[in-house]
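**Q** no sequence on this one, just coordinates:
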């Protein structure tokens, strides 16, 4: 309870934080109104606009507001979105269940930073989760995912999940919605759209952060860069590792979905998106929010189980712990010692992701074995027990 209260205090303090990403969104909207290109120069003093042109169109209303008003509204939006996501994930309308967990999750760096700097990650999470948790065949299922991908490309990986689980109608709707966002960008912002989609801006990770060796990049590519000590990892190892992780996670998510746990399946794909992206800040890992609900649910049933493995790593994402290996972007990078503890902290979100995959695989293996024993016929001369 004390940790939940501390999280609530941190959320309140966000009203006085420096909303660097909201400033970028607002500047993107201002660039649209003034007719400026989005990608030829930084839109703020030192930050570039890295989102598709469609996102800039959505940010236009922010340009009509003062920065303090924009910041306050964005903190409220993120706070409400976190609660909505938790209520849907927990399937509980009781505030006594939702609010303490919301406060506790504010201590997780992914959520804390999203709220403090005014990121859009929680909004994208809500768009995808609320859309894909709807029943199969629901009218318009896939629109939310398509719009989210039009704002930021990483949710597109959920399209693969829809395909391998046979949700062809939702996959088609997603493609149509995403294509509409791209078309809107070309119609209303043709020059910026050509630069983004045809000029390779969408694939340029250096626009996100100049130091490719930084522990701020919590993706597979970031881990390989740091292991190799080179600004660019060898392309083939990165490709092979990413393809293997994608294939394995998709297979696990499909099996989990077939057993009726759609929330866990979607959480795995959301974490996968952050893992295989060329650059993933810590705050990109907000899919830890629905995963936390899955972990709490399972540990409530069996406190001493393999689900403790990813759970015990979550407190290490509290900002003051993670800062040991991942100082804030406005602080100079310190040389990271090569011992296992610092390596773990420098790749903590990946560690949680892989720990979750291991536990899910073990649970599925056990479930399949139990199913096989249950389905086995009783041998003659023996009684069933």
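**A** Everything's here; your move. Just so it is clear, the model here is predicted, and its values are computed rather than measured.

**Q** alpha carbons only for contacts and neighbour counts from here, please
**A** Will do.

**Q** spatially central residue for the protein, please.
**A** The residue lying closest to the centre of the chain (C-alpha atoms, centre = their mean) is residue 285, at 4.0 Å.

**Q** residues in contact with it?
**A** For residue 285, the contacting residues are 110, 270, 271, 274, 349, taking C-alpha atoms under 8 Å, 6 or more residues apart in numbering as the criterion.

**Q** any idea which element the closest residue to residue 120 other than its chain neighbours lies in?
**A** Beyond its immediate neighbours in the sequence, the residue positioned closest to residue 120 (C-alpha to C-alpha, 6 or more residues apart in numbering) is residue 114, lying 7.1 Å away. When secondary structure is defined by DSSP states H and E, residue 114 falls within helix 109-117.

**Q** what's the angle from the helix or strand just after that helix to helix 109-117?
**A** The C-terminal neighbour of helix 109-117 among helices and strands, as given by DSSP H and E, is helix 121-132. With axes from the mean of the first three to the mean of the last three C-alpha atoms, to 10 degrees as the criterion, the two stretches helix 121-132 and helix 109-117 enclose an angle of 120 degrees.

**Q** here comes the other one, which I'd like you to weigh against the first:
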């Protein structure tokens, strides 16, 4: 089927698709009633205006409250000075802006030839992806955190690396999972960026400790170690390695030793494959692998956390693996894991309820990490001794593999190529109880304690 050949036809098609996506999102999966945003809003409102404590607040009629690090509450404090509806509207705008920025960073080169029409189609397609639509309808912050980390990649790719790492540091101070990207910077020997990220995360945490000392003491000494505050490990939305183990032995508690071993093995694979990507100058793949590993090793990875898989789709598109990308996209739009919401036992339950985990594992093991032949630089001696011109299409893989100094910047992620200037230089509406996507109404929302919608991981 060919796209319309006139601007008028394209505009009509985009308007039709946008209306269809909006109708689907509002009816088929069922809106989550901004549940997580209500948790955030209620927490900071009670803290700012009623003398409440951050981790004492509960959404009326539920047992669900705030479980992010204290800095997250500090960053959300401005919400306490506007109405709830205004906060919802602002959250929508921020998430839409984050979607646009993520697309711009990841696939702008691929979309450039199609102009505004390609961007509009990409936004409609992205809105159907279950992690994205859940993030938006819960009022979650996942897309904003992804955008923060991608901003660092863009800074490095454009030679503006002075403050690169600040986005990763802020994201790690809001949630713990993005801290793995500091590990990526260390693997790449981007010492300055890793130091900036660490310093920003520590400074943000210290600022929160100054503003809310009791809350900080409670969180870092007790709450952060108690996964039961986040939700049931065996809940079907938990698409992490811990979730797989928990569903296997439910209602018993999974072995911590087995989980720790699985985490170590996963991190070993991540380091091995990421090192290969970095040696090839393929920062797009290195970034994608880190997002995959973070989702797998986190004790709880709710479905909406899987926005960290988006860079992997960018890698597949860039490498022309369009059939694989299309198949995985269709599965991640289907909400298939909810078919095992009530019972994940048996072989079918083991395979089906963990579908998104298998996708994440498969990508970690099979994502292309080298460079296409046309993108590879000549492996001559001069390539490792004489820096080429600073261009976003000239990765210096020989330099990366032979020099002990700083590795190239994540330009494949940010600039739509595999390297950049730094590399060349070597340098349910109306209700507070949301419902499942294709599942019956749960006794507890997928957000909150049953799901890490306002949780630390």
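**A** Arrived safely. From a predicted model like this one, the values you see are computed outputs, not experimental measurements.

**Q** what's the average distance of the helix holding residue 114 of the first structure to the second structure?
**A** Its match in the second structure and helix 109-117 of the first structure itself, once the structures are fitted together, sit a mean 0.7 Å apart by mean C-alpha distance after the TM-score superposition for the first structure.

**Q** relative to the second structure, which residues correspond to that helix?
**A** The alignment of helix 109-117 of the first structure onto the second structure (TM-score structural alignment) spans residues 130-138.

**Q** could you check how far that stretch is from the centre of its chain?
**A** 12 Å (C-alpha atoms, centre = their mean, to the nearest Å).

**Q** any buried residues in it, and which?
**A** Neighbour counts using 16 or more other C-alpha atoms under 10 Å place 130, 131, 132, 133, 134, 135, 136, 137, 138 of stretch 130-138 of the second structure among the buried residues.

**Q** what about the equivalent of residue 194 of the first structure over in the second structure, which SS state?
**A** Using TM-score structural alignment to pair residues, one finds that residue 194 of the first structure aligns to residue 217 in the second structure. Secondary structure state of residue 217 of the second structure, per DSSP: H, G, I helix; E, B strand; the rest coil, is helix.

**Q** now do the contacts for the residue lying closest to residue 217 of the second structure once chain neighbours are set aside.
**A** Sequence neighbours aside, residue 209 is the residue nearest to residue 217 of the second structure in space, at 7.7 Å (criterion: C-alpha to C-alpha, 6+ apart). Going by C-alpha under 8 Å, 6+ apart, residue 209 of the second structure touches 70, 215, 216, 217.

**Q** and residue 89 of the second structure, what's its match in the first structure?
**A** Structural correspondence for residue 89 of the second structure with respect to the first structure (TM-score structural alignment): residue 72.

**Q** counting neighbours, what do you get for its match?
**A** Residue neighbour count, defined by other C-alpha atoms under 10 Å, stands at 15 for residue 72 of the first structure.

**Q** hmm, it is touching residue 15, no?
**A** Yes - if you go by C-alpha atoms under 8 Å, residue 72 of the first structure and residue 15 touch, sitting 5.9 Å apart.

**Q** run a quick neighbour tally on residue 373 of the second structure.
**A** By the other C-alpha under 10 Å criterion, the neighbourhood of residue 373 of the second structure contains 7 residues.

**Q** could you find the closest non-adjacent residue to the corresponding residue of the first structure for residue 362 of the second structure?
**A** Structural alignment (TM-score structural alignment) places residue 362 of the second structure against residue 355 in the first structure. Distance criterion C-alpha to C-alpha, 6+ apart; nearest residue to residue 355 of the first structure, sequence neighbours excluded, is residue 310 at 5.4 Å.

**Q** what about the one you found, helix or strand, and which?
**A** When secondary structure is defined by DSSP H and E, residue 310 of the first structure falls within helix 308-311.

**Q** show me what that helix is packed against.
**A** In terms of contacts (3 or more C-alpha pairs under 8 Å, 6 or more residues apart in numbering; DSSP states H and E), helix 308-311 of the first structure is packed against helix 288-301, helix 348-375.

**Q** of those helices, which is nearest residue 213 of the first structure?
**A** Across those, residue 213 of the first structure has its closest neighbour in helix 348-375 (15.5 Å, C-alpha to C-alpha).

**Q** now the closest one: buried residues?
**A** 348-361, 364.

**Q** next, the buried residues of the longest helix along the second structure.
**A** Among the elements of type helix in the second structure, defined by DSSP state H, the one spanning the most residues is helix 84-112. Using 16+ other C-alpha under 10 Å as the test for burial, helix 84-112 of the second structure gives 84, 87-88, 91-92, 94-96, 98-108, 111.

**Q** same question for stretch 169-176 of the first structure.
**A** 169, 170, 171, 172, 173, 174, 175.

**Q** is there a neighbour count for the aligned residue in the first structure for residue 190 of the second structure? I'd like the number.
**A** Taking TM-score structural alignment for the superposition, residue 190 of the second structure sits opposite residue 167 in the first structure. Here the neighbour count serves as a burial measure; for residue 167 of the first structure (other C-alpha under 10 Å) it reads 17.

**Q** residue 167 of the first structure and residue 138 of the first structure: what is the separation?
**A** Per C-alpha to C-alpha, to the nearest Å, residue 167 of the first structure is found 11 Å from residue 138 of the first structure.

**Q** can you check residue 207 of the first structure too?
**A** Counting by C-alpha to C-alpha, the gap from residue 207 of the first structure to residue 138 of the first structure is 39 Å.

**Q** between these two, which one's more packed in?
**A** It is residue 207, of residue 207 of the first structure and residue 138, that has more neighbours when counted by other C-alpha under 10 Å, with 15 against 12.

**Q** from what I can see that one touches residue 46, true?
**A** No - Residue 207 of the first structure sits out of contact with residue 46 when judged by C-alpha under 8 Å, with a separation of 10.8 Å.

**Q** find the nearest non-adjacent residue to the corresponding residue of the second structure for residue 291 of the first structure, please.
**A** Aligned counterpart of residue 291 of the first structure in the second structure: residue 312 (TM-score structural alignment). Spatial nearest neighbour of residue 312 of the second structure, chain neighbours left out: residue 288 (4.9 Å); criterion: C-alpha to C-alpha, 6+ apart.
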